[in-house]
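*Asks:* Coordinates only, no sequence provided:
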């Protein structure tokens, strides 16, 4: 399994907008990707800014390419996200999941 890790920052005033975008539009898009295995959005308040860390899981890198395109390390940041965020990682990092502990 592959973990795709990306971060974005939002002013506190628009952080809920970004979270809503992730819960709706991003979730809908991911559900249509073959090999999608789940996602988590982490939220960390830091002063007047919120840092989001997105962890998405895919069966294999081929599935990541189905989501992100030919250059899978380029961040996928839709227009609604760009409106809510003040900055974001332009590139993502992929890790092979070495241990997956079930609940």
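*Replies:* That came through fine. Not measured: the values here are computed from a predicted model.

*Asks:* From now on I want contacts and neighbour counts done on CA atoms only, so please keep to that.
*Replies:* Noted.

*Asks:* Does residue 12 touch residue 46 like I think?
*Replies:* No: with contact defined as CA atoms under 8 Å, residue 12 does not count as touching residue 46 (9.1 Å).

*Asks:* neighbour-wise, which of the two wins?
*Replies:* Between residue 12 and residue 46, counting by other CA atoms under 10 Å, residue 12 is the more crowded of the two (17 against 11).

*Asks:* list the contacts for the more buried one?
*Replies:* By CA atoms under 8 Å, 6 or more residues apart in numbering, the contact list for residue 12 reads 45, 48, 49, 50.

*Asks:* Residue 17 is in what secondary structure piece?
*Replies:* helix 12-21 (DSSP states H and E).

*Asks:* Mind checking what helix or strand follows that helix in sequence?
*Replies:* According to DSSP H and E, the helix or strand after helix 12-21 is helix 27-31.

*Asks:* Comparison target below:
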């Protein structure tokens, strides 16, 4: 499994509106892409800005390509993002998922 992370920053006063925007656009688009295994939307408000971290889980690089395009390292944006984001970061980050455990469900496996 592959985890893909994207980071964005919006003014704090737009934080709730941006979350609603994500729920209408990015989150459903992730979920509609074959091979998507889930999405987490994380937010941290720091003074006058709100940081968003989206973590999506994928079954393969090919599945990510069907969402993001051939260059999976490039972030994907919607035209309306410019109404919220203070800047558009160019790249996302990918991680190999080695294991996961839900609360109370055991231990992570050794590799």
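*Replies:* Received the coordinates, thanks. Every value quoted in this text rests on a predicted model; they were computed, and no experiment measured them.

*Asks:* hang on, the earlier thing: quick one: the helix holding residue 17 of the first structure aligns where in the second structure?
*Replies:* Per the alignment by TM-score structural alignment, helix 12-21 of the first structure matches residues 12-21 in the second structure.

*Asks:* Which parts of the second structure are strands?
*Replies:* In the second structure, the strands defined using DSSP state E lie at 2-11, 36-46, 49-58, 93-96.

*Asks:* Looking at the ones you listed, which is nearest to residue 18 of the second structure?
*Replies:* strand 2-11 (7.7 Å; CA to CA).

*Asks:* Tell me which residue is most central in the first structure.
*Replies:* Centroid-nearest residue in the first structure, with CA atoms, centre = their mean: residue 54, separated by 3.5 Å.

*Asks:* For the residue nearest to that residue when sequence neighbours are not counted, which residues are in contact?
*Replies:* Spatial nearest neighbour of residue 54 of the first structure, excluding adjacent residues (CA to CA, 6 or more residues apart in numbering): residue 41 at 4.6 Å. Counting by CA under 8 Å, 6+ apart, residue 41 of the first structure touches 22, 52, 53, 54, 55.

*Asks:* ok, now with 7 Å
*Replies:* Applying CA atoms under 7 Å, 6 or more residues apart in numbering, we find residue 41 of the first structure in contact with 52, 53, 54, 55.

*Asks:* what's the nearest residue to residue 88 of the second structure if we skip its chain neighbours?
*Replies:* Once flanking residues are discounted, residue 88 of the second structure sits nearest to residue 8: 7.1 Å by CA to CA, 6+ apart.

*Asks:* Out of the contacts of residue 12 of the first structure, which end up buried?
*Replies:* Buried by 16 or more other CA atoms under 10 Å: 49, 50, out of these.

*Asks:* mapped onto the second structure, which of the contacts of residue 12 of the first structure hold?
*Replies:* Retained in the second structure (both residues aligned by TM-score structural alignment, their matches' CA atoms under 8 Å) from the contacts of residue 12 of the first structure: 45, 48, 49, 50.
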